[in-house]
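[1] sharing a sequence plus its predicted fold:
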Amino acid sequence: MLQVGDQLPEFEGINQDGKIIRSSKLIGKKLVVFFYPQANTPTCTVEACNLSDNYSQLKKAGFQLLGVSADTVKKQKNFHNKFAFPYDLIADENRDLVEKFGVWQQKTTFGKTYMGIVRTTFIFDENGICMRVIEKVTSKTAAEQILEA
């Protein structure tokens, strides 16, 4: 998993509208990249809505936001439109970003072991250097956790 002090990995991702998002275009502002397991699931929705509800505070603090899951563009679009998120969602279907950030890991739920995205938030400075990794994301207070940085 990416650590504090690591450089933002180079990537190209497809957002909910089918547009390419390049990491090189994200340098210059503080960046929050939050990974969530699946669009439109209860806990992921609470997290994404908390970030949306607190977007003006996050923006005022200088942050730009980018959500990432391994969902399809269509699923991301539906999720994005349903809640009118003010930030982009990346459809990482081939798991390029989740692998680069190291959040594709073995998980266990109800005794079942499987591979999946571990809910994690990365905060980068204006130069693309990782300032903080939040591994224990609390969905209801995700924005608060970011602003603590």
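    Good, I have the coordinates.

[2] contacts, neighbours, all on C-alpha from now
    Fine.

[3] need the contact list for the residue nearest the centre of the chain.
    The centroid of the chain falls nearest to residue 34 when counting by Cα atoms, centre = their mean (2.0 Å). Counting by Cα atoms under 8 Å, 6 or more residues apart in numbering, residue 34 touches 65-68, 119-122.

[4] residue 126 is in contact with residue 8, correct?
    No: counting by Cα atoms under 8 Å, residue 126 is not a contact partner of residue 8; they are 10.4 Å apart.

[5] which of those two has more neighbours?
    Shown here are residue 8 and residue 126; by other Cα atoms under 10 Å, residue 8 has more neighbours (23 against 14).

[6] how about the contacts made by the nearest residue to that one once chain neighbours are set aside?
    Nearest residue to residue 8, sequence neighbours excluded (Cα to Cα, 6 or more residues apart in numbering): residue 128, at 5.1 Å. Contact analysis of residue 128 by Cα under 8 Å, 6+ apart lists 7-8, 27-28, 30-31.

[7] dropping in the other structure now:
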Amino acid sequence: MLQAGTKAPDFTLLDKDGQTVRLSDFAGKKVVLYFYPRDNTPGCTRQACAFARNYEGFKRKDVAVIGISKDSVASHLKFAQKYELPFVLLSDPELQAIQAYDVWQEKKMCGKVSMGVVRTTYLIDADGVIEKVMPKVKPDTNADEILAYLEANG
């Protein structure tokens, strides 16, 4: 896991519309960067919908919200349309950002060990430095916790 105080690694990925997005495009504003395992799975859907419900709060604070998974651009487009997700979803099939942010890790499920994305959220400050790291977040409370942190810490 990357630590608070570390310069956030830049990346270049495609969004749900096939447009190129770089982390550096958001210089000068805070960014909630959340990594999740897969579109349209129960936990990931609850997490995305929680960010959507809280989106106006993030906008009022001038904070960008970006979700990243290894799903395809087409998968992200369907996911965003189905749940009316108003924030940026980025496709990372080559694991560029996923590995740079150290969220591709060994996972155990039902006694089976495999590699996958560990649900993790980073808050990046306006200077591109990681302000807060939230590993193994809970999908239902992640967005609320980040918004509460932003309210308390400006």
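    Looks like it arrived, so ask away. What you see is a predicted model; the values in this text were computed from it and never measured.

[8] element containing the residue nearest to the centre of the first structure, please.
    Secondary structure from DSSP states H and E places residue 34 of the first structure in strand 30-35.

[9] what sits up against the helix or strand just after that strand?
    Using DSSP H and E, the helix or strand that follows strand 30-35 of the first structure in sequence is helix 42-53. In this structure, residues lying in contact with helix 42-53 of the first structure by Cα under 8 Å, 6+ apart are 36-39, 83, 85-87, 138-143.

[10] buried residues in helix 42-53 of the first structure?
    Going by neighbour count (16 or more other Cα atoms under 10 Å), the buried part of helix 42-53 of the first structure is 43-52.

[11] and which of those is nearest residue 110 of the first structure?
    Ranked by distance to residue 110 of the first structure (Cα to Cα), those are led by residue 43 at 16.2 Å.

[12] quick check: the aligned residue for that closest one in the second structure?
    For residue 43 of the first structure, the aligned residue in the second structure is residue 43 (criterion: TM-score structural alignment).

[13] narrow the contacts of residue 128 of the first structure to those that are buried.
    Buried among those (16+ other Cα under 10 Å): 8, 27, 30-31.

[14] which pair in the residues you listed has the greatest spatial separation?
    Maximum distance among these (Cα to Cα): 11.2 Å, for 8 and 30.

[15] which neighbours do those two have in common?
    Common contacts of residue 8 of the first structure and residue 30 (Cα under 8 Å, 6+ apart): 124, 128.

[16] and the strands in the second structure?
    12-15, 20-22, 30-35, 63-69, 88-91, 104-109, 112-117, 120-124, 130-134 (DSSP state E).

[17] export these to TSV and tack on distance to residue 151 of the second structure?
    Shown next, in TSV, are the strands of the second structure (distance: least, Cα to Cα, whole Å):
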stretch	distance to residue 151 of the second structure
strand 12-15	28
strand 20-22	26
strand 30-35	13
strand 63-69	12
strand 88-91	22
strand 104-109	30
strand 112-117	28
strand 120-124	13
strand 130-134	14
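
[18] nearest to residue 57 of the second structure, out of those strands?
    That would be, of those and by Cα to Cα, strand 63-69, which comes in at 8.7 Å.

[19] and that closest one, which residues are buried?
    So, applying 16+ other Cα under 10 Å, buried residues of strand 63-69 of the second structure: 63-69.

[20] any chance of those residues in a markdown table with distance to residue 17 of the second structure as columns?
    Output for these, formatted as a markdown table (distance: Cα to Cα, whole Å):
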| residue | distance to residue 17 of the second structure |
| --- | --- |
| 63 | 21 |
| 64 | 17 |
| 65 | 16 |
| 66 | 14 |
| 67 | 14 |
| 68 | 14 |
| 69 | 15 |
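
[21] for the residue sitting furthest away from the middle of the second structure, give its distance to residue 57 of the second structure.
    Distance from the C-alpha centroid of the second structure peaks at residue 111, with 27.1 Å (Cα atoms, centre = their mean). Residue 111 of the second structure is 40 Å from residue 57 of the second structure, where distance means Cα to Cα, to the nearest Å.

[22] find the nearest non-adjacent residue to residue 130 of the first structure, please.
    Nearest one to residue 130 of the first structure, counting by Cα to Cα, 6+ apart, is residue 124 at 4.3 Å.
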